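Novice: Whatever this is, show me its structure:
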Amino acid sequence: MDHRAKRVAIVGAGTSGVVACKHLLARGFRPVVFDAGACVGGQWTRTLASTRLQSPHVAYRFSDFPWAESVDWYPRHDQVVDYLATYARHFGVEERVRFRTTVLAAEYVGADDDAASGWEQWAGNGDAFGDGSGAWRLTVRHAESGTTETYEFDFLILCIGRFSGVPNIPKFPPDGGPDVFRGRVIHSMDLSDMEDEDAAELLKGKRVVVVGSGKSAFDIAAECAEANGVEQPCTMICRRPRWLIHHTNVWGKVAFAYLFMNRFAELVVRKPGAGVASNLLATLLSPLVCSRAPASF
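Specialist: A predicted model of the protein is given here:
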């Protein structure tokens, strides 16, 4: 079989899925992209209202497709979605996407069990997984019709990313979790999946406790501050203290965050066998690593 006739499935129409489909089309393949959403964009279509790129748009773009001239320096989430959608339309990717379709299962069938047991997932030489004797069988549910169908492909590309809609819920002891809490418990993913108006209405006038100190936690705290102001502050519960930086550009034009992306970060770490000068410098720079953070916003 000619390689151009190979059947290729891509799961996910986010950034990676769109690019994978674009390159396959350029090489003569006719891939099929499955995505549970209603448009391309992946996680960018399900974010908080305040979400923006944390990098300038010039550093976050496809090499073969420019941003619109009117885009913000730090694009909003809707501008990122529009950029991905425009990219998909320009390269003919959008017509290959089957929206509102959820892949329920994927299995490799038709291969000899003894041969399959000796395969490696990646040989390191560019060859695909397996020897081509089998096929990938995908079970797909179509949201609009409610039907479930099975398809077979020669190749399968997973582009679901790290945040594929499965929230990380901690385990609670008996009689010590959401079952005894009188308020409403919601995960950050669930809040992000809401419409902007619905999320704002949910937070309005509520006493909110945010557990965690990751990026989503601070974003939600900022959303609460926007909705309720100082009259109804949001409380954060953090395992470790954090130093909150109001803006990345401090000390003039120095980008503070970039200091920790190079060898400067080594200076703030105590190293075994280091001299007095090295340990003294690490001590003096230690406030950059950790400092007390306020409890309310």
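
Novice: Please count neighbours and contacts with C-alpha atoms only from this point.
Specialist: Will do.

Novice: First-to-last residue distance for stretch 290-297?
Specialist: Taking CA to CA, to the nearest Å, stretch 290-297 runs 19 Å from one end to the other.

Novice: no wait, stretch 194-211
Specialist: For stretch 194-211, the first-to-last residue distance is 19 Å (CA to CA).

Novice: Next, the buried residues of that stretch.
Specialist: The neighbour-count check on stretch 194-211 (16 or more other CA atoms under 10 Å) flags 194, 199-200, 203-204, 208-210 as buried.

Novice: Centre of the chain to that stretch, how far?
Specialist: Its chain's average C-alpha position is 21 Å from that of stretch 194-211, according to CA atoms, centre = their mean, to the nearest Å.

Novice: Helices of the stretch 51-200 of the chain, start to end?
Specialist: Using DSSP state H, counting those that start in this stretch, the helices of the stretch 51-200 of the chain run over 77-90, 113-116, 188-193, 196-203.

Novice: I would like the residues contacting the helix or strand just after the last one, please.
Specialist: So that's helix 196-203. Counting by DSSP states H and E, the next helix or strand C-terminal to helix 196-203 is strand 209-211. With contact meaning CA atoms under 8 Å, 6 or more residues apart in numbering, strand 209-211 is reached by 217, 220-221, 234-238.

Novice: Packing partners of the next helix or strand after strand 209-211?
Specialist: Following strand 209-211 in sequence order, the next helix or strand is helix 215-228 (DSSP H and E). Using 3 or more CA pairs under 8 Å, 6 or more residues apart in numbering; DSSP states H and E, the elements in contact with helix 215-228 are helix 188-193, helix 196-203, strand 209-211, strand 235-237.

Novice: Any chance of CSV for these, columns distance to Glu94?
Specialist: Formatted as CSV, the helices and strands packed on helix 215-228 follow (distance: least, CA to CA, whole Å):
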stretch, distance to Glu94
helix 188-193, 22
helix 196-203, 25
strand 209-211, 38
strand 235-237, 41
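
Novice: nearest to Ile10, of these?
Specialist: Of all these, helix 188-193 sits nearest to Ile10, with 22.8 Å by CA to CA.

Novice: Number of residues surrounding Arg61?
Specialist: Using other CA atoms under 10 Å, Arg61 has 14 other residues around it.

Novice: Over to Pro66?
Specialist: Pro66, neighbours per other CA under 10 Å, totals 12.

Novice: which ones are touching it?
Specialist: Per CA under 8 Å, 6+ apart, neighbours of Pro66: none.

Novice: that older thread, can you name the two of the contacts of strand 209-211 that are farthest apart?
Specialist: Maximum pairwise distance among the contacts of strand 209-211 (CA to CA): 13.7 Å, between Ile220 and Cys238.

Novice: For these two, indicate the residue with more neighbours.
Specialist: Neighbours per residue (other CA under 10 Å) separate Ile220 from Cys238, with Ile220 holding more: 23 against 15.

Novice: One more, please, to line up against the first structure:
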Amino acid sequence: MMAYSDFPPPAEYANFMHHSKVIEYIKDYAKHYGLVEKIRFNTTVKRISRNEDDGKYLVSLESGEIEEFDKLMLCTGHHAQPSYPELKNLDKFKGQVRHAYDYTNPSGYEGKDVFLLGIGNSALDIAVDIAKIAKSVTISTRRGTWIFNRVSQGGMPYDVQLFSRYYDVLLKTVPWTLANDFMEHRLQQRMDHDIYGLRPDHRFFQQHPTVNDALANLLCAGYITVTEDIDTFTE
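Specialist: The predicted model follows:
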């Protein structure tokens, strides 16, 4: 579903592409449509203003050059910079502290006690990645989350099933409470969020769910433990 409609990925690519394939796909798209020669990389924009006369955008570059454009789009990305929570006495902790932003592979976590703060997509992907090599993996969650699978009935990707005209009409017709009840019932059949201490206060459609297929199996096998919010750190 993330593909450009006029440029489908190669048939041999997986439904859920590895990040190396995603960047390959984007580069192929840019090359196919001749976009690369129209892009100026590593060019710093100092200021953007609006021309009062014709409504066009004036873009001032670090070089001193000013260019005019009809349209403007700012794409900074909301994950471009890591965000750090304020944690009591974290400076006293003798262990290693890393942000998910800096995680690339499980190397170095062999035989370690690993504690993950938060239960978003990044935290669960990392937990699943290192669960089989770490001594222990514990996930701390303040409010829980709904765990949504990538793969649905028949082994089909969930988005292929849900992003359809039928479901679009259904969600606009069915009362919101009923839609939440239906989705939560489906998720509870896969993994009881109450037993595993994951049920959040919010309903399914109120916030973005966390997507993960392996968590239930790893919780059941004792590779991952879920605990509540933390208060403070010791050495």
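
Novice: Let me see the TM-score of these two.
Specialist: Once superposed, the chains reach a TM-score of 0.62 (TM-score structural alignment, normalised by the length of structure 2), with 187 aligned residues with a CA RMSD of 3.8 Å.

Novice: Would you write a ChimeraX line that selects the buried entries of the contacts of strand 209-211 of structure 1?
Specialist: Only the buried entries of those go into this ChimeraX selection, using 16+ other CA under 10 Å:
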select :217,220,221,234,235,236
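
Novice: can you redo the contacts of strand 209-211 of structure 1 as a markdown table with distance to Thr15 of structure 1?
Specialist: Shown next, in a markdown table, are those (distance: CA to CA, whole Å):
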| residue | distance to Thr15 of structure 1 |
| --- | --- |
| Ala217 | 24 |
| Ile220 | 24 |
| Ala221 | 27 |
| Cys234 | 33 |
| Thr235 | 34 |
| Met236 | 32 |
| Ile237 | 33 |
| Cys238 | 31 |
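
Novice: I'd assumed Thr15 was in contact with Leu84 of structure 1.
Specialist: Yes. Between Leu84 of structure 1 and Thr15 there is a contact at 7.1 Å, judged by CA atoms under 8 Å.

Novice: what about these two, which has more around it?
Specialist: Taking other CA under 10 Å, Leu84 of structure 1 and Thr15 do not tie; Leu84 has more neighbours (26 against 22).

Novice: which position in structure 2 aligns with the more buried one?
Specialist: Under the alignment (TM-score structural alignment), Leu84 of structure 1 pairs with Ile26 of structure 2.

Novice: if I look at its match, how far off is Ala80 of structure 2?
Specialist: Ile26 of structure 2 is 18 Å from Ala80 of structure 2, where distance means CA to CA.

Novice: can you check Asn217 of structure 2 too?
Specialist: Taking CA to CA, one finds Asn217 of structure 2 at 32 Å from Ala80 of structure 2.

Novice: and what of Glu12 of structure 2?
Specialist: Distance from Glu12 of structure 2 to Ala80 of structure 2, by CA to CA: 30 Å.

Novice: who has more neighbours, these two?
Specialist: For Glu12 of structure 2 versus Ala80, neighbours defined as other CA under 10 Å are more numerous around Ala80 (9 against 6).

Novice: Which among the helices of the stretch 51-200 of structure 1 is found nearest to Phe260 of structure 1?
Specialist: The minimum distance between Phe260 of structure 1 and the helices of the stretch 51-200 of structure 1 falls on helix 77-90, with 25.5 Å, by CA to CA.

Novice: Give me the buried positions along the closest one.
Specialist: Buried residues in helix 77-90 of structure 1, counted by 16+ other CA under 10 Å: 77-88.

Novice: With structure 2 overlaid, report how far that helix is off on average.
Specialist: Comparison of helix 77-90 of structure 1 with structure 2 after fitting gives an average deviation of 1.1 Å (mean CA distance after the TM-score superposition for structure 1).

Novice: what's the closest non-adjacent residue to the one residue sitting closest to the centre of structure 2?
Specialist: Centroid check for structure 2 by CA atoms, centre = their mean gives Asn121 as the closest residue, at 5.0 Å. Leaving aside its sequence neighbours, Asn121 of structure 2 sits nearest to Thr210 (CA to CA, 6 or more residues apart in numbering; 5.3 Å).

Novice: For burial, what's the neighbour tally of the one you found?
Specialist: Close neighbours of Thr210 of structure 2, defined as other CA under 10 Å, add up to 19.

Novice: So it versus Arg47 of structure 2, what's the distance?
Specialist: From Thr210 of structure 2 across to Arg47 of structure 2, the span is 37 Å (CA to CA).

Novice: For the aligned residue in structure 1 for Arg142 of structure 2, which non-adjacent residue is spatially closest?
Specialist: Alignment note (TM-score structural alignment): Arg142 of structure 2 maps to Arg239 of structure 1. Spatially, and ignoring its direct neighbours in sequence, Arg239 of structure 1 is nearest to Gly212 (7.1 Å; CA to CA, 6+ apart).

Novice: isn't the residue nearest to Asn121 of structure 2 right up against Gly144?
Specialist: No. Between Thr210 of structure 2 and Gly144 there is no contact under CA under 8 Å: 9.8 Å.

Novice: Structure 1: strands as residue ranges?
Specialist: All strands of structure 1, identified by DSSP state E, fall at 8-11, 32-34, 97-98, 101-109, 135-142, 148-153, 155-158, 209-211, 235-237, 249-250, 254-255.

Novice: Just send these back as a markdown table, with distance to Ser296 of structure 1 too.
Specialist: Converted to a markdown table, these look like this (distance: least, CA to CA, whole Å):
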| stretch | distance to Ser296 of structure 1 |
| --- | --- |
| strand 8-11 | 41 |
| strand 32-34 | 42 |
| strand 97-98 | 44 |
| strand 101-109 | 40 |
| strand 135-142 | 44 |
| strand 148-153 | 48 |
| strand 155-158 | 40 |
| strand 209-211 | 9 |
| strand 235-237 | 5 |
| strand 249-250 | 23 |
| strand 254-255 | 26 |
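
Novice: Out of the ones you listed, which gets nearest to Ser188 of structure 1?
Specialist: The closest of the strands of structure 1 to Ser188 of structure 1 is strand 209-211. By CA to CA, the value is 9.3 Å.

Novice: What is the mean deviation of the closest one from its aligned residues in structure 2?
Specialist: Following the fit onto structure 2, the mean deviation recorded for strand 209-211 of structure 1 is 0.6 Å by mean CA distance after the TM-score superposition for structure 1.

Novice: now that strand: which residue numbers in structure 2?
Specialist: Taking TM-score structural alignment, strand 209-211 of structure 1 hits residues 115-117 over in structure 2.

Novice: how much space between Tyr84 of structure 2 and Ile126 of structure 2?
Specialist: Applying CA to CA to Tyr84 of structure 2 and Ile126 of structure 2 gives a distance of 17 Å.
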